[in-house]
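Visitor: fold the following, please.
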Amino acid sequence: MKKFILAANTGLLALTIIFSPLLFAEATNTMAAVAEKTSQPESKQSNTPTKKAVISTEKQSPSSSPEAVNQTTQVTLATNDTPSQTNNTETGQPLLTEEQASPENPPSHQAKNIDLKEVIDAPAAVLFPSSPDDISDDLVEDNSNSAEMANGPKVVLSAEAKATTPNYVRHLLDVDIPPGTTTRVNWSPSRSFAGIAVDTPVLVVNGAMDGPTLCLTAAVHGDELNGIEMVRRILYNLDPNQLHGMVVGVPIVNLLGFSRNSRYLPDRRDLNRYFPGNPTGSVAARLAHTFFNDVVKHCNALVDLHTGSFYRTNITQLRANLNVPAVAEFAELFGDIPVLNTVGNHNSLRAAAVRAGIPTVTLEAGEPMRMQTEVVEEGVIAIKTLLEKNGMYPSFSLWAKPSPAFYRSAWLRANASGILFSSVALGENVKKGDILGQVINPISNEKTPIISRYQGRVLGMALDQFVLPGFAAYHIGIRERDAKKLIETPTTIINGQLDTEEPNDHDSDSLDNINKPEKNGVITNIDEGFDD
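Guide: Next comes the predicted model:
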């Protein structure tokens, strides 16, 4: 039996060896036939062009409502052999090629087909140098001064001289903006710390008629909200067909700070202390450099919008360097608004822009970390008055346009620690000897009053809070009928006391400056103030 089983197995093995080549050949023939059948539809399809997805971006034509002007992205299928004439799915209008484009109908820009795994050619090589040898100091040496502005070319502040001249295509942030256009473009200064691109929206209205370019900037400090809404209300309600010139609005300059509800950049630097910036300096210096060159240098005039800082609030007011004639002329164009004659921090956006020949003022309004609709409306009225008085957005109002009120100012400080309780309101007129508030020690119940040494108006004040000795509590403005006297009168603060000429304090603003040593017992204007 065992022999029989062994013989059977041996026979099966022999048959397998004999017929294996035949089975392998048959399998090969079967696979070839299947492959031939499968390839026949493909060969038929090869006669027709394959479709390729192309992303086309179309800007809608300007409409009567600026708010209706947006950018829409449409994904269409275009064949390789025939130019595609596809329609916008929202409007039904065809997407235009470069040859079909006109000022009224801008071309549809097509995005490039890219490999997402590839490292993009971003400006990071300039903004973030890898070699320590490439890194320089934060601030670029700026030897210019505000007085040079008076000797330079004539500054264009008014649109009246070109009231009947048609406007032209203007170029901003690598985008051509035709006359009569309301649009939104992006300023992309760098990458955030996570490596994600930071795109800052920029609102633009290019009028139908020629005129100057006015820029509005807000949220250079990320926790200051009132200016953001001012820019939105102004830009969204401008009719480009009635506008003379161009208005550029940047609602949120410091997007990194805004996203964190912080005054500062993520590295605790104050962006408004690094203008005009440095392309190889710190993050703040690089952001300041790109913004200054990409946006600010395209402006004929600039209004930088701010609020009070560190739990302080301001009445709606202007800060302007009236020593510069063009800035003084610019400040005159606003309505009935207090104006403080201040040079400002040397590396603030305002001071750097003035040195670059751009008349610039700071508009202070309200307090940080809050949206105050009444304060926003005051700022909007001031900017609208500016647009009317310089002829950029004419109105048919028969009412006389009010003029600003000029002030010098000084801070009154707490002399004890405790909780501040104010007795006056923002904007209230006070007399010398009035009690503005008192500091109460919650442990001993000791009360220390803060008494006004001047007759004037409360232009700014601290909110009720815990304070330490030396804390700046009330900003008093002393009215000056003749603005020229503000320029001619020297202003210093000696040992914490105003001199006999009642010097002004101003908006240089950062608490970072307070610890700087006094020079010969004199605290300069730059060492005082808390706002812009």
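Visitor: CA only for contacts and neighbour counts going forward, please
Guide: Noted.
Visitor: skipping its backbone neighbours, what lies nearest residue 431 in space?
Guide: Leaving out its chain neighbours, the residue that sits closest to residue 431 by Cα to Cα, 6 or more residues apart in numbering is residue 455, at 4.1 Å.
Visitor: pretty sure the one you found contacts residue 410?
Guide: No: assessed by Cα atoms under 8 Å, residue 455 is found out of contact with residue 410, at 11.1 Å.
Visitor: which of the two has more neighbours?
Guide: Legend: neighbour count by other Cα atoms under 10 Å for residue 455 and residue 410, higher for residue 410 (24 against 16).
Visitor: for the helix or strand harbouring that one, packing partners?
Guide: In this assignment (DSSP states H and E), residue 410 forms part of strand 405-413. Here strand 405-413 touches strand 338-341, strand 472-479, helix 483-488, going by 3 or more Cα pairs under 8 Å, 6 or more residues apart in numbering; DSSP states H and E.
Visitor: now tabulate these in TSV and tack on mean neighbour count and distance to residue 205.
Guide: Below are these laid out as TSV (neighbours: other Cα atoms under 10 Å; distance: least, Cα to Cα, whole Å):
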stretch	mean neighbour count	distance to residue 205
strand 338-341	26	28
strand 472-479	24	36
helix 483-488	15	34
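Visitor: could you also give me the structure for this next sequence, so I can compare it with the first?
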Amino acid sequence: MEEHIKTHSWLPQGIKGRTRHLPYRLFFSHLLLSLAIALPAAATTPQKVVDPRTQAPPSLKQMATGSQETPLPEEEPILKKDTATKSSLQLLKETIGPGTKKRIFWNLGYTFEGVPVSAPVLVVNGDSAGPTLCLTAALHGDEINGIAMVHRAIDDLEPGQLSGAVIGVPIVNLYGYRRSSRYLPDRRDLNRHFPGSPHGSSAARIAHSFFQQVITHCDALVDLHTGSFHRTNLPQVRADLSHPKILELAYGFGGVAVVHSEGISGTLRRAATEIGIPSITLEAGEPKRLQLREVNQGLKGINSLMKKLGLLKGAKTESVPKAVFHQTKWIRTHRAGILLSNVQLGEPIKAGQQLGIITDPITNQETAIVSPYDGRILGMALNQVTIPGYAAYHIGIKANKPRTTEETSDHVAAKHKAPDYSDGEE
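Guide: Predicted coordinates for the structure are as follows:
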């Protein structure tokens, strides 16, 4: 064992024994010096200096995790800012993205059994930015011409051709529609309770819900109606012409008569106008019937208005009303009997002209109804049984031109009394 150890431990002893020789001593010193220099140099190799001004900033992931992964190159946006589409439309807790047509629902209440009642809301959000036009119909559940107008107007729209959005509510008063009734189950007229109240009557609560959840998202409103209680209306726009923006809406509809009125307190049109949403009402036809001529007339006006507002591209149609009326009067019956008319809807009339006859069904005695005004038949009762005080003919008194600043004394006085056209209107 000792021989083995001595044999394999020769190096230290050999070196020790030979250190007296200068060549070996120099070699050993050089070896130790090389090792001493090489090891620290490898451990302390200086890093390349990088100018922080030229170094790419860390990604969000790197900042959050502290990792030093190499960031991916930034991608070019699909659409540049100057051609980017409009933002999404938020309505009734739904998101309607640009270039989208969607049907959503508004919950207006419950049945007597506690089942939720939801009315469809049709939305078209265009590819490009623009105003939001709202179309509402059947605030009175028996007025169905407007339902067809909304459905067909929305159906004809393609998001790619629209700059802005159109919100259509074909049946607001779903309660009345299901019963073919003008009114709500609480026997109230929904269109007398806007903007409504969250703690009021059933009608007030429904009005408040609809007004806050839908109407406040509109930039302009067209509310669609017909006559009521066996009456019919000439297609006509009702509007407060003292407001320049509303005047523009009324004229933009084009092709129909325009009637100046502020609107009855509690109507949707009046309430929307009071919070700064320009609003008009279209009256066309009679209730409980679908009249294609009136529907087509309404569609033509809606299309004209969308072009006027810049919602649709294309040549603008002639936006000239057929006539403008700043005052209207109802002619009422003074006898009971059967009404038979001698005039037609839209017909010009003269003062002293006979409009119809009331015949007593027992005695056959006839009583003529004579107009005290020059004007035009804007609305009329259908041939039917009447009683004294029944609103028979609605006469529009024509103005030479619309007045938005200067008005006649008669017109100003008319503003301060209850409007006489409330029978079967709006």
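Visitor: so what does the residue nearest to residue 431 of the first structure match up with in the second structure?
Guide: The pairwise alignment with the second structure assigns residue 455 of the first structure to residue 374, based on TM-score structural alignment.
Visitor: its match against residue 354, yeah?
Guide: No: here residue 374 of the second structure does not reach residue 354: they are 12.0 Å apart, not a contact under Cα under 8 Å.
Visitor: still on that earlier bit, which residues does the residue nearest to residue 431 of the first structure contact?
Guide: 429, 430, 431, 432, 478 (Cα atoms under 8 Å, 6 or more residues apart in numbering).
Visitor: returning to what we had before: distance of the match of residue 455 of the first structure relative to residue 394 of the second structure?
Guide: 12 Å (Cα to Cα, to the nearest Å).
Visitor: give me the aligned partner of residue 284 of the second structure over in the first structure.
Guide: Counting by TM-score structural alignment, residue 284 of the second structure corresponds to residue 365 in the first structure.
Visitor: now swap in residue 137 of the second structure and tell me
Guide: In the first structure, residue 137 of the second structure lands on residue 218 (TM-score structural alignment).
Visitor: the helices and strands packed on strand 405-413 of the first structure: which one's closest to residue 148 of the first structure?
Guide: Across these, residue 148 of the first structure has its closest neighbour in helix 483-488 (16.3 Å, Cα to Cα).
Visitor: now the closest one on the second structure. Mean distance?
Guide: Here the mean offset of helix 483-488 of the first structure against the second structure after fitting is 4.0 Å, by mean Cα distance after the TM-score superposition for the first structure.
Visitor: other SSEs contacting that helix?
Guide: Helices and strands touching helix 483-488 of the first structure, by 3+ Cα pairs under 8 Å, 6+ apart, are strand 405-413.
Visitor: so the very next helix or strand once past the strand it packs on aligns onto which residues of the second structure?
Guide: Using DSSP H and E, the helix or strand that follows strand 405-413 of the first structure in sequence is strand 418-422. Aligning strand 418-422 of the first structure against the second structure (TM-score structural alignment) gives residues 337-341.
Visitor: buried sites along the matching stretch?
Guide: By neighbour count on 16 or more other Cα atoms under 10 Å, the buried set for stretch 337-341 of the second structure is 337, 338, 339, 340, 341.
Visitor: for stretch 163-171 of the first structure, same thing?
Guide: 163, 167, 168.
Visitor: how far does that stretch stretch from start to finish?
Guide: 21 Å.
Visitor: now for residue 206 of the second structure: what does it line up with in the first structure?
Guide: By TM-score structural alignment, residue 206 of the second structure lines up with residue 287.
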